[in-house]
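Participant: curious how this folds, go ahead:
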Amino acid sequence: MDIFHKQESNVRSYCNSFPVVFTKAKGCWLETESGDKYLDFLAGAGSLNYGHNNPIFKQALLDYIESDGITHGLDMHSGAKAEFLTALQNHILEPRDLNYKIQFTGPTGTNAVEAALKLARKAKGRSSIVAFTNGFHGCTAGALAATGNQHHRQGAGVSLNNVTRIPFEGYADIDGLSLFETMLRDNSAGIDMPAAVLVETVQGEGGLNVASNEWLQRLSDLCKRHDILLIVDDIQAGCGRTGTFFSFESAGIKPDMVTLSKSIGGYGLPMAIVLLKPELDIWKPGEHNGTFRGNNHAFVTATKAIETYWANSQPFEHHIANCSALVSDVIASTIAQHRGLFVKQKGRGMMIGIECCNGELAGEIAKACFEHGLVIETAGPDDEIIKFFAPLTITESELKQGLEIFQRAVEIVIQQQFKKAS
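Facilitator: Here you go, the predicted model:
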């Protein structure tokens, strides 16, 4: 462990919660150099929806590498890219009646958000963006300006401008959309007409806050009436995490742009894209650039992910729903047994969690889970949400095993607190 403490920056974070050296991973399991095994309920913060080293993806990748397929090609044409674009069009966009062009950006989610914001401003000729309380969109300057988390914002070192914050659904019992529209209609409200609204339908890092279908429909209609672009950040909630490929499908809306990263690459390989309506594709060649916008290895595994799980999506969506119900049952039971310590369930699909009475309790439970073989993290403004984020491919028996560890950790922490109090 010495090499990490001596050489790696203090900015590291996840390893502080899980201070072991992992050397192998398969499915929903992580293994350390000493052979200890942990169930993974973190899944790369949503980057491993299809599990670690998915065998179908791995074989396709090995075959591609063995054939000396293109690894890096900037944005040049490649067979791997063509196959990904074809799979995305045939199995994702067309069945959902979505007409988008695809922009390949730098390899992480924040790169996709930066590109979407930049394009929105270019298309509308306005600089202002509207984002929401508790939103998280990345840590580069533009995306960070739209992020609400004070801890991350303080790391910028510069002013974060050109973003107006509106209350998300349920925030302090304020109807944020009514407030937003009232301010847009009032010439003295002091709000500049925005180029776009940026929203997560389920706020991941912000505490698993869920926007209802009705709220999203209101937001979409509001944007259309005022000639404002609607950008859905589906980086964490997309690729099946909420139960369908896109998190906004049940609302029936069609955003002007959608940002995807994390599990879009399938295998955990870096990849990010912006889906944009064709009329918004006003870029000049090379106007938004990036050396690593052509990760062909990710194209290979992304294609396999779409073909394997989404060409016929019903079995996979059914499995996600069943797993979600199992987690929900355990959360409901935990709340019923320990009233006062737990507040409510948050999120939807396999993007759900339990709200604890405070961040200290959530942290202690997560720590106890790790001590008993489960990697799980917290979220929310005060880290008060324990976040169940297992790979979507987890078996029901493995999921139950992890939930039993969670329940055991809850009992251990409560007993420890009782002893301290007495």
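Participant: okay, CA-based contacts and neighbour counts for the rest of this
Facilitator: Will do.
Participant: in which helix or strand would I find K118?
Facilitator: In the assignment (DSSP states H and E), K118 maps to helix 109-124.
Participant: which elements pack onto the helix or strand just after that helix?
Facilitator: As assigned by DSSP H and E, the chain's next helix or strand after helix 109-124 is strand 129-132. In terms of contacts (3 or more Cα pairs under 8 Å, 6 or more residues apart in numbering; DSSP states H and E), strand 129-132 is packed against strand 163-166, strand 196-199.
Participant: which of these sits closest to D36?
Facilitator: Among the helices and strands packed on strand 129-132, the nearest to D36 by Cα to Cα is strand 196-199 (39.7 Å).
Participant: following the closest one, which helix or strand comes up?
Facilitator: strand 202-203.
Participant: show me the helices in this structure, by range?
Facilitator: Assigned by DSSP state H, the chain shows helices spanning 2-7, 14-17, 43-46, 55-66, 79-88, 109-124, 141-145, 150-153, 176-185, 213-225, 296-309, 314-337, 359-371, 396-421.
Participant: please provide the structure for the following sequence as well, for comparison with the first:
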Amino acid sequence: MPKDMTETPDIYARRESAARSYCRGMPAIFTRASGAQLTCADGETYIDFLAGCSSLNYGHNDPDMKSALLDHIAGDGIAHGLDLHTDAKGAFLAAFERHILAPRDMDHRVMFTGPTGANAVEAAMKLARKITGRSNVIAFTNGFHGVTNGALAATGNGYHRGGAGMALQGVTRMPYDGYFGADTDTAEHLETLLNDASGGIDAPAAIILETVQGEGGLNAARPDWIRRIAAIARDHGALLIIDDIQAGCGRCGTFFSFEQMGVTPDIVTLAKSISGFGLPMAMMLVRPEHDVFGPAEHNGTFRGNTHAFVTARVAIEKFWSDPAFQQGLSQKAGLIHDALSDMAARIPDARLKGRGLMQGVDVGSGALAGAICARAYEAGLVIETSGNEDQVVKVLAPLTTPPETLRKGFEILHAATRDVLADQQHAIAAE
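Facilitator: Take a look at the predicted model:
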């Protein structure tokens, strides 16, 4: 790091936009990272339970991806290729077909969009509208699909929606699984409205959902509910879009979050960890019969990030060609569940949320969750919150985190929880 940057950390407050977010609660100046650890300018190390908000599922600076990328750059390999054929893109597509699509009997075409998840969502909604000739898209409470205006219309969070500065249209919001409690079948609610000519819902072009709502509080839909929604979409001539941007790439224990649920989405959106290395990359998977965009009808200058193709290929071949990797994810998911159960037991009315390696604890208030995460950060753990009130302490450790590192991270989290609860009790006693 340049000397003046370590001596004048106020450069961030002075020059960076007020839109900055994570750094406000975690102000360390990070300089290096490896695996599940971050190192900052003063030499302190942190365990990473955030992983680039699930963009670093395989950890920081995986040596095999790094080596392949350095070789590509050193050999003057293509860096930017629009949608030209390149050896790197072809190698990624071949690996993705062989190790991901074919074993899952998926015949989807791959469309590379702009580099962010919101770009993929925009493309998916636009394609569904083109195919069906309809404009309405059904999305769900607490869903998060991005903050560009089209994707933002499908996003539920009021704070983010308020940033649009204009009316957000073309989306009907319906209650997600469990939104009204376990006794209310929200799929039946949706079907009843769609079947009623006076239900007030325009015929949908698509139904878009996350199987686990990453930003919405780690709400995990039941497989039966997902299957019911898929059937409703089919019966009403709508496309089923599963947004697997945060929940995919192994985060839920399988490459796609919807595996073993008995559904085949018409469209799947992927981004975040699809590059494997934290490089910008997003794509949309679409059934062949729906691959109807004309040449450049939907495009993006940076849809050909060849460096991302290089690392993405290595990620697929290294981790998803070996069944042992997925088996290991199941074991780590159990470790996370047990550790979070211990944490939840300390907090009255706390609830476990999520599934796989996308789990957390709803502690009941954003203030408490924020205080726990802040205390954990002070002790060397990077972790964040989720939920409509930021009330969920959310674990997104890299999938490759060694069990001993996971345990050490949870020791920090448990200690932070104990300390914050003790502070609360002292404050109550002092009143």
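Participant: quick one: TM-score?
Facilitator: The TM-score (TM-score structural alignment, normalised by the length of the first structure) is 0.98; 419 aligned residues with a Cα RMSD of 0.8 Å.
Participant: adding distance to T32 of the first structure as columns, could you present the helices and strands packed on strand 129-132 of the first structure in a markdown table?
Facilitator: Converted to a markdown table, these look like this (distance: least, Cα to Cα, whole Å):
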| stretch | distance to T32 of the first structure |
| --- | --- |
| strand 163-166 | 43 |
| strand 196-199 | 38 |
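Participant: buried deepest among those strands, which one?
Facilitator: strand 196-199 (a mean of 26; mean count of other Cα atoms under 10 Å).
Participant: what's the matching range in the second structure for that strand?
Facilitator: Using TM-score structural alignment, strand 196-199 of the first structure corresponds to residues 206-209 of the second structure.
Participant: check the fit of the matching stretch onto the first structure and give the mean distance.
Facilitator: For stretch 206-209 of the second structure, the mean deviation from the first structure after alignment is 0.3 Å (mean Cα distance after the TM-score superposition for the first structure).
Participant: centre of the chain to that stretch, how far?
Facilitator: Put simply, stretch 206-209 of the second structure sits 16 Å off its chain's centre (Cα atoms, centre = their mean, to the nearest Å).
Participant: and for stretch 220-233 of the first structure?
Facilitator: Using Cα atoms, centre = their mean, the offset of stretch 220-233 of the first structure from its chain centre is 21 Å.
Participant: what range in the second structure matches that stretch?
Facilitator: Against the second structure, stretch 220-233 of the first structure falls on residues 230-243 (TM-score structural alignment).
Participant: distance between the ends of the matching stretch?
Facilitator: 13 Å (Cα to Cα, to the nearest Å).
Participant: contact partners of that stretch?
Facilitator: Residues outside stretch 230-243 of the second structure that contact it (Cα atoms under 8 Å, 6 or more residues apart in numbering) are 121, 124, 128, 132, 145, 191, 194, 203-211, 263, 265-270.
Participant: and that stretch, which residues are buried?
Facilitator: Judged by neighbour count using 16 or more other Cα atoms under 10 Å, the buried positions of stretch 230-243 of the second structure are 230-233, 238-243.
Participant: give the contact list for the most centrally placed residue in the first structure.
Facilitator: Central residue of the first structure (Cα atoms, centre = their mean): Q236, 1.0 Å from the mean position. By Cα under 8 Å, 6+ apart, the contact set of Q236 of the first structure is 45-47, 204, 260-263.
Participant: if you rank the residues you listed by neighbours, which is first?
Facilitator: The most neighbours of any of these, using other Cα atoms under 10 Å, belong to S261, which has 32 neighbours.
Participant: could you find the counterpart of it in the second structure?
Facilitator: For S261 of the first structure, the residue aligned by TM-score structural alignment is A271.
Participant: what does P391 of the first structure give?
Facilitator: In the second structure, P391 of the first structure lands on P398 (TM-score structural alignment).
Participant: what count of nearby residues applies to E396 of the first structure?
Facilitator: So E396 of the first structure, with other Cα under 10 Å, has 14 neighbours.
Participant: good, we can wrap up now.
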